[in-house]
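[1] what follows is a predicted protein model with its sequence.
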Amino acid sequence: RRYPSLTLNLLLTPIMLLLLFVYIFGDAMSGGAGRDAYIAYLVPGILLMTIGSTTIGTAVSVSTDMSEGIIARFRTMAIHRSSILFGHVVGSVIRTLLSLVLVGAVGVAMGFRSTDSTVLEWVAAFGLLALFTLAFTWIAVGMGLGSPNAEAASNSAMPLILLPLISSAFVPLDSMPGWFQPIAEYQPFTPAIETLRGLLLGTEIGNNGWIAVGWCLLLTVLGYRWSRAQFDGESA
C-alpha cells in the first residue's frame, strides 16, 4: 500500500521474463526439446529470481524510512529496538511469498507441471523458498540501511536481480564458457535452483541441497549482523 508502483514493477519483472523466454525465445532456448520442456526447466529459476527482485523493495522501503525520520520517531516509543527491523523482514517475507504464489500460478497457467512430487517434496520446496527469501531479505535490509536514499538503495540491490541471470536459471551450466562455469555453479542462486528442480521435477539434486541451505544460513547470519550493526550504530 505504501509503494504500489514499486511493488507492481518488481512483481511484473519475473512474470514478463517468464512470458518472454517461453513464448518468444522458448523454441530457441530449449535446444530442440520443445517449449513444454523449457517451461518446466525455466519456472524454478524464475521463482528464485522473483525472490531477488521482490526484496529490492525491502531495501528501498528501509532506506526511505531511515531518511524520512519515521525510525527516529519509533526510537522514542516504548517498543523493542529490534522490532523495527524484524517488522520490515516479516512484511517483506510475506510479500515475497505471495509474489511467489502469483508467479507460480502464472507458470501453471502456461503449462508448468510438477513430475510425481510427493507432499514431502512440495513442503521441502516451499521451505527452501521461504529460507531463501529470509536470507536475501536480511541482505536487502542491510543494503537499505547502508544507503543514503531510496535511489541508492535500489541501485545497490541490483545484484539481487543480476545474479540469477548468470546462474542455471535460463540455460544449463555446461552451455556456458568453461572459465565461467565455476562462478555460475557455486553462487547462491544456482544450487537453490537445481535443488528446486530436483524437488519439483525429479532431477538429480546431488550436493546442491546442502550448498543451497548453507548459502541461506550464511547469508541470513551475515545480513542480520550487518543490519544490526548499522542500525545500532545509527542509534548511538
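    Thanks, I have the structure now.

[2] going by C-alpha atoms from here, please, whenever you check contacts or count neighbours.
    Noted.

[3] for the residue sitting nearest the centre point of the chain, give its distance to Ala153.
    Central residue of the chain (C-alpha atoms, centre = their mean): Ile51, 2.1 Å from the mean position. Look at Ile51 and Ala153: by C-alpha to C-alpha, to the nearest Å, they are 17 Å apart.

[4] returning to that earlier point: what's the helix or strand for the residue nearest to the centre of the chain?
    helix 35-54 (DSSP states H and E).

[5] can you check Val62 too?
    Going by DSSP H and E, Val62 is part of helix 56-68.

[6] what residues sit buried inside that helix?
    56-67 (16 or more other C-alpha atoms under 10 Å).

[7] in terms of secondary structure, what does it contact?
    Applying 3 or more C-alpha pairs under 8 Å, 6 or more residues apart in numbering; DSSP states H and E, one finds that helix 56-68 contacts helix 4-19, helix 82-110, helix 119-145, helix 150-156.

[8] Serialize those to TSV and add fields for distance to Met29.
    Converted to TSV, the helices and strands packed on helix 56-68 look like this (distance: least, C-alpha to C-alpha, whole Å):
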stretch	distance to Met29
helix 4-19	13
helix 82-110	16
helix 119-145	25
helix 150-156	29
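
[9] closest one to Gly214 among these?
    Closest approach to Gly214 among the helices and strands packed on helix 56-68 (C-alpha to C-alpha): helix 119-145, 10.4 Å.

[10] now do the contacts for Glu185.
    167-168, 173, 191 (C-alpha atoms under 8 Å, 6 or more residues apart in numbering).

[11] tell me which of those residues is nearest to Ser82?
    Taking the contacts of Glu185 together and measuring to Ser82 by C-alpha to C-alpha, the closest member is Pro191, at 31.3 Å.

[12] show me what contacts that closest one?
    Contacts of Pro191 (C-alpha under 8 Å, 6+ apart): 185, 208-209, 211-212.

[13] likewise Trp226?
    Here Trp226 is in contact with Gly142 (C-alpha under 8 Å, 6+ apart).

[14] now with 10 Å?
    138-139, 141-143, 145-146, 220 (C-alpha atoms under 10 Å, 6 or more residues apart in numbering).

[15] then Asn149?
    Counting by C-alpha under 10 Å, 6+ apart, the residues that Asn149 touches are 59-68.

[16] ok, Phe170 - how many residues close by?
    20 (other C-alpha atoms under 10 Å).

[17] here's the one I want to compare it with:
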Amino acid sequence: MSVTSESRAGAAAATRALGPTVRRDSWEGSPGRLLRHSWILATRILRRWSRDPATVLESLIMPVALLVTLNTVLGKGISEATGHSALYSSVPLIAMVGAMSGSMVGGIGLMRERANGLLSRLWVVPVHRASGLLARLIADAVRILVTTIIILCAALVLGFRFRQSVLESVIWVITPVAFGLAFSAIVITLALYSAKTLVVEATEIVWGSLMFFSTGFVPLDQYPRWLQPVVEHQPVSCAVDAMRGLALGGPVLAPMTEMLLWSAGIGALCAIPMAIGYRRASMRG
C-alpha cells in the first residue's frame, strides 16, 4: 500500500471515529423534511406569540374591541341604509383588519431575530433551507385563522348568523387567510430590507386606509363618485363583498376571484425579494 493510500485510509478512519456526517444534499430537496421542519419552527413562533401580551392585544383583543365599537357607532345607520344588519359588512371587514394588523408584530419580531443573530444560527443547523421562511407564513396563517374564529365568536354574540350552507361558512372563515398571507409577505419583505422598525410600523397606514375606504366601512354609494371605482375594486372591499355573499347571500364568484388575483399578484411580486432578503439576513455573521 502506498503512503497516499495509507493517509486516505487513516483520514477516513478518523472521520468515522468522530461520528456520522450530515450531507445537506440528502435532505435539502425533501418535501417531507421541509414540511416537518417548517411546522417545528412555526410552533416556536406561535408559542412565542402566545406568551407576548403585545401580540395578543394586537392580534386578538384589538379587533374584537374595534368590531364592538364599529357596530355601536355605525351599526344602526348602515342597517337602515342597506336593509340588513351592518354586521354582514363590519364582521368581514374586521376579520380582514385582524389578518393585516397582526402581521406587523411578526415583522418586528423577524427584525429582532435578525439583529440578535438567531437567523444566522438557524441557518447553520441541519434544517431545510426554506423552512425558516415557510414557517413564518404557516404561523401567520394559523394566527389569521385563530383571529378570524375569535372575531366570528364575538359577532355571533352580537347577532351575526350564517344564512347559507356549511360549505359557504367554512369558505367564509378561511377567506381572510388568502389576502392576510399576501399582506404578511409585504411586511416580511419590508422587515428583511429595513434597518428600523418604523418602516414596518408604517404598514398601519396601509391597512388603515384599506379599512376606511372599503365597502365594509360604509356602503359604496356613500363615497364620492370619483372614488367609488377605487373603493369597489381594492382587495379588502372584494373580500368583504365575497364574505357578505357567503354569509347572507349574493355575488361571491366575481369579488372572490378579484381578491384572489390581488393576493396572487402581491405574493408573486414579493416571492423573490423575500427569499433573497431572508437568505442574506440569515447569512449575516
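    Ah, there it is. Values in this document were obtained by computation on a predicted structure and should not be read as measured data.

[18] what's the closest non-adjacent residue to the aligned partner of Ser85 of the second structure in the first structure?
    Under the alignment (TM-score structural alignment), Ser85 of the second structure pairs with Ala37 of the first structure. Distance criterion C-alpha to C-alpha, 6 or more residues apart in numbering; nearest residue to Ala37 of the first structure, sequence neighbours excluded, is Ser30 at 7.1 Å.

[19] what is the neighbour count of the one you found?
    Counted with other C-alpha under 10 Å, Ser30 of the first structure comes out at 20.

[20] just checking, it touches Tyr23?
    No. Applying C-alpha atoms under 10 Å as the test, Ser30 of the first structure and Tyr23 come out as separate, 11.3 Å apart.

[21] name the residues contacting each of these two.
    Joint contacts of Ser30 of the first structure and Tyr23 (C-alpha under 10 Å, 6+ apart) are Ile39.

[22] counterpart of Leu219 of the first structure over in the second structure?
    Superposed on the second structure with TM-score structural alignment, Leu219 of the first structure falls opposite Ile266.

[23] which strand or helix spans that match?
    Assigned by DSSP H and E, Ile266 of the second structure falls in helix 253-282.

[24] now do that helix against helix 166-193, angle only.
    30 degrees (axes from the mean of the first three to the mean of the last three C-alpha atoms, to 10 degrees).

[25] can you find the partner of Leu102 of the first structure in the second structure?
    Leu102 of the first structure maps onto Ile150 in the second structure, by TM-score structural alignment.

[26] which residue comes closest to that match once chain neighbours are left out?
    Closest residue to Ile150 of the second structure apart from its sequence neighbours, by C-alpha to C-alpha, 6+ apart: Leu60 at 7.3 Å.

[27] across to the second structure, which of the contacts of Pro191 of the first structure hold up?
    For these, the subset whose aligned partners also touch in the second structure (both residues aligned by TM-score structural alignment, their matches' C-alpha atoms under 8 Å) is 185, 208-209, 211-212.

[28] highest neighbour count among those?
    Ala212 (25 neighbours).

[29] circling back to that earlier point, now which residue in the second structure aligns to the residue nearest to the centre of the first structure?
    Looks like Ile51 of the first structure aligns to Ala99 there (TM-score structural alignment).

[30] quick check: that match touching Ser184?
    Yes. With contacts counted by C-alpha under 10 Å, Ala99 of the second structure reaches Ser184, the gap being 8.6 Å.

[31] next, show the common contact partners of these two.
    Joint contacts of Ala99 of the second structure and Ser184 (C-alpha under 10 Å, 6+ apart) are 140-141, 177.

[32] adding neighbour count and distance to Leu133 of the second structure, write those out as TSV.
    TSV is the format used below for these (neighbours: other C-alpha atoms under 10 Å; distance: C-alpha to C-alpha, whole Å):
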residue	neighbour count	distance to Leu133 of the second structure
Asp140	25	11
Ala141	20	13
Val177	24	17
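
[33] nearest to Arg284 of the second structure among those residues?
    Asp140 (24.5 Å).

[34] and Thr197 of the second structure, what is it in contact with?
    Counting by C-alpha under 10 Å, 6+ apart, Thr197 of the second structure has contacts 104, 107-109, 111-112, 190-191.

[35] so which of these hold up in the first structure?
    Mapping the contacts of Thr197 of the second structure onto the first structure (both residues aligned by TM-score structural alignment, their matches' C-alpha atoms under 10 Å) leaves 107-109, 111-112, 191 still in contact.

[36] among the contacts of Asn149 of the first structure, which two are most distant?
    Counting by C-alpha to C-alpha, the most remote pair of the contacts of Asn149 of the first structure is Ala59 and Glu68, 14.2 Å apart.

[37] what separates the closest residue to Leu217 of the first structure other than its chain neighbours from Ala59 of the first structure, distance-wise?
    Once flanking residues are discounted, Leu217 of the first structure sits nearest to Ala135: 7.0 Å by C-alpha to C-alpha, 6+ apart. According to C-alpha to C-alpha, Ala135 of the first structure stands 13 Å off from Ala59 of the first structure.

[38] got the buried residues for the helix or strand hosting Leu34 of the second structure?
    Assigned by DSSP H and E, Leu34 of the second structure belongs to helix 31-50. Residues of helix 31-50 of the second structure classed as buried: 34-35, 37-39, 41-43, 45-46, 49 (neighbour count, 16+ other C-alpha under 10 Å).

[39] for stretch 84-95 of the first structure, same thing?
    Under 16+ other C-alpha under 10 Å, the buried positions of stretch 84-95 of the first structure are 85, 88-89, 92-93, 95.

[40] how big's the offset between that stretch and the second structure?
    With mean C-alpha distance after the TM-score superposition for the first structure, stretch 84-95 of the first structure departs from the second structure by a mean of 1.3 Å once superposed.

[41] what residues does that stretch touch?
    7, 51, 54-59, 61-62, 71, 74-75, 83, 96, 98-100, 130-138, 140-142, 145, 224, 227-228, 231.

[42] residue contacts, the residue lying closest to Ile149 of the second structure once chain neighbours are set aside?
    Residue nearest to Ile149 of the second structure in three dimensions, not counting chain neighbours: Val173, with 7.0 Å by C-alpha to C-alpha, 6+ apart. Applying C-alpha under 10 Å, 6+ apart to Val173 of the second structure gives the contacts 92, 95, 144-149, 152, 243, 246.

[43] cool, and Leu11 of the first structure?
    So Leu11 of the first structure contacts 5, 50-51, 53-54, 96, 99-100, 102-103 (C-alpha under 10 Å, 6+ apart).

[44] rewinding a little: now for the contacts of Thr197 of the second structure: which two are most distant?
    Arg112 and Leu190 (13.4 Å).

[45] quick one: map Tyr186 of the first structure onto the second structure.
    Tyr186 of the first structure maps onto His233 in the second structure, by TM-score structural alignment.
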